[in-house]
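Q: sequence plus the predicted model coming up.
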Amino acid sequence: MITQFSLLKKPGRVFAAGLLSLAAPAALVAPVTATAATSSSQLDSAVAALRGIKTMRADFVQTDRSGQTVGGELTLKRPGKIRFEYEDAVNMLIVSNGDALTLVDYDVQQVQRWPISNSPLGALLDPSRDLKKYGKLKPTGDPNVISVEVRDPKRPEYGVITLVFLRNSAAPGGFELNSWVALDSQNKRTTVRLSNQRYGVSVSDSAFTYRDPRRRSRRPR
């Protein structure tokens, strides 16, 4: 299975493929043990932060384990819809219509799809993926930073995603999704960091469609 966002090199260019993975940045992690009550409260805050997002646009920078980076714009519409629009040098698109994630590579005219529930991104997109059930709080030593590791122990092939939230009173739920690290079943790690988050923006469902490069009848991208 493709693992998002591991970065692949093609001659002279950097491309993204696979499913998002995220781990808490080392600088945010401290050897502090949270109490059960604190853990429950922080998990509740993380859940509220995600559920509070109806629509969002943000800039993103994606980094693979070798340090290669690529940027673009993320568009999110809950439940289940997301779009990663890469910078012009990357002729690729990742989009979810609420049921499946689709990776479209326009250079090789290839389309790959898989259920959102089968990827680390399910923690962001799948309404049935309960952070309280699958999430584990990772100590940060900072009350303004929440780090939650999400994995399904019965489905290790789905990988692991660690979501990092920073306190921000202007964000839904009082915490802002700042970054995530995804680790796939082959231990390929990808980090995605967000900036310039805008909430409650108008987003049409047409934003989560794509032009199929395999068809002669082309829809607008």
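A: Perfect, thanks for sending it. Residues are numbered from 1 along each chain as shown.

Q: when you work out contacts or count neighbours from here on, use the C-alpha atoms and nothing else.
A: Fine.

Q: so which residues of the chain form helices?
A: Per DSSP state H, the chain carries helices over the ranges 36-51, 122-125, 131-134.

Q: same list (those) but as TSV, adding distance to Thr102 and mean neighbour count.
A: Listed next are those as TSV, based on distance: least, C-alpha to C-alpha, whole Å; neighbours: other C-alpha atoms under 10 Å:
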stretch	distance to Thr102	mean neighbour count
helix 36-51	22	16
helix 122-125	13	24
helix 131-134	24	15
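
Q: of those helices, which is nearest Arg78?
A: helix 122-125 (7.0 Å; C-alpha to C-alpha).

Q: need the contact partners of the closest one.
A: Contact with helix 122-125 is made by 50, 78-82, 98, 116, 129-131, 150, 161, as judged by C-alpha atoms under 8 Å, 6 or more residues apart in numbering.

Q: one more: stretch 74-83?
A: 53-60, 84-85, 93-99, 116, 124-127, 203, 207-208.

Q: and those residues, which are buried?
A: Buried by 16 or more other C-alpha atoms under 10 Å: 53-60, 84-85, 93-99, 116, 124-126, 207-208, out of these.

Q: next, the one to line up against it:
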Amino acid sequence: MTRRDLLMMGAAAVALGALPSSSALAQNRDPETLAQLSAYLNSVTTMQGRFTQQSSDGRVAQGNFYLRRPGRLRFEYDEPYPTLVVADGVWAAVINRRAKTLDRLPLNSTPLALLLRENVNLTSEGAVRDVQRGPGILRVTAVDPQRPGDGSVTMIFSTNPIELQQWIVVDPQGKTSTISMNNVQRGMAIEPAKFVIEDPNFR
């Protein structure tokens, strides 16, 4: 897990399943839809469960995740990966517990920021480039409006009820990273220590 992997991180999903191709989806960019999706994202306070990360190079990793909005997230990777990914509200960090390294960058410069910010308003972000509707799903593709060449993030929602099912990040070279989640719970208390970035050299 490297700095590039952090930039490729997605978040979120109750299940990873087969989805219609983009060509089979009808475009739908109306503000009402974006307002409904924003309301859903803003309703998420805490969440935890298991995750599976799949990369386009064939790597598969699993572990536990914890989320507390705004700004906090933790991915604990199972062995053999000695990795922690932690967002503390300001920074997002990749910690290698075996090599005792820490690499961090501003949270707002990662795809995680869209999910973790305090008030999500997709109608005014300036980042949403495409909203497509298919049977029972919505696909929302966003880019950084200041750096559109840096890649894109596609969030996939079910529509009845609205639930974030999948988050796919595509980098400028077209490589993807997808995180799927299971055994998801919402609304529980999560200890603050889960979201503290600790230097592995001082543990």
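A: Structure's in. What do you need? Given the structure is predicted, the values throughout are model-derived calculations rather than measurements.

Q: quick check: TM-score for this pair?
A: The pair, once superposed, lands on a TM-score of 0.84 when counted by TM-score structural alignment, normalised by the length of the second structure; 195 aligned residues with a C-alpha RMSD of 2.5 Å.

Q: out of the contacts of helix 122-125 of the first structure, which are inside strands?
A: Residues of these located in strands (DSSP state E): Lys81, Ile82, Val150, Ile161.

Q: leaving out chain neighbours, which residue sits closest to the second one?
A: Among residues not flanking Ile82 of the first structure along the chain, Leu76 sits closest, at 4.4 Å (C-alpha to C-alpha, 6 or more residues apart in numbering).

Q: likewise for Met188 of the second structure?
A: Thr46 (6.2 Å).

Q: test my guess that that neighbour contacts Val184.
A: No - under the criterion of C-alpha atoms under 8 Å, Thr46 of the second structure is not in contact with Val184, lying 10.4 Å apart.

Q: need the residues touching each of these two.
A: Contacts common to Thr46 of the second structure and Val184, judged by C-alpha under 8 Å, 6+ apart, are absent.

Q: who's in contact with Leu8 of the first structure?
A: Leu8 of the first structure makes contact with Val14, Phe15, Ala16, Ala17, according to C-alpha under 8 Å, 6+ apart.

Q: and which of the ones in strands among the contacts of helix 122-125 of the first structure is nearest Ser21 of the first structure?
A: The nearest member of those to Ser21 of the first structure, counting by C-alpha to C-alpha, is Ile161 at 4.9 Å.

Q: so what does that closest one match up with in the second structure?
A: Correspondence of Ile161 of the first structure to the second structure, assessed by TM-score structural alignment: Val153.

Q: what about the nearest residue to Arg167 of the first structure once chain neighbours are set aside, neighbour count?
A: In space, and not counting its chain neighbours, Arg167 of the first structure is closest to Phe175: 4.3 Å by C-alpha to C-alpha, 6+ apart. Residues within reach of Phe175 of the first structure, counting by other C-alpha atoms under 10 Å, total 24.

Q: so how far is Arg51 of the first structure from Phe175 of the first structure?
A: 11 Å (C-alpha to C-alpha, to the nearest Å).

Q: likewise for Leu7 of the first structure?
A: Leu7 of the first structure is 29 Å from Arg51 of the first structure, by C-alpha to C-alpha.

Q: what about Asp142 of the first structure, neighbour count?
A: Asp142 of the first structure is flanked by 12 other residues according to other C-alpha under 10 Å.
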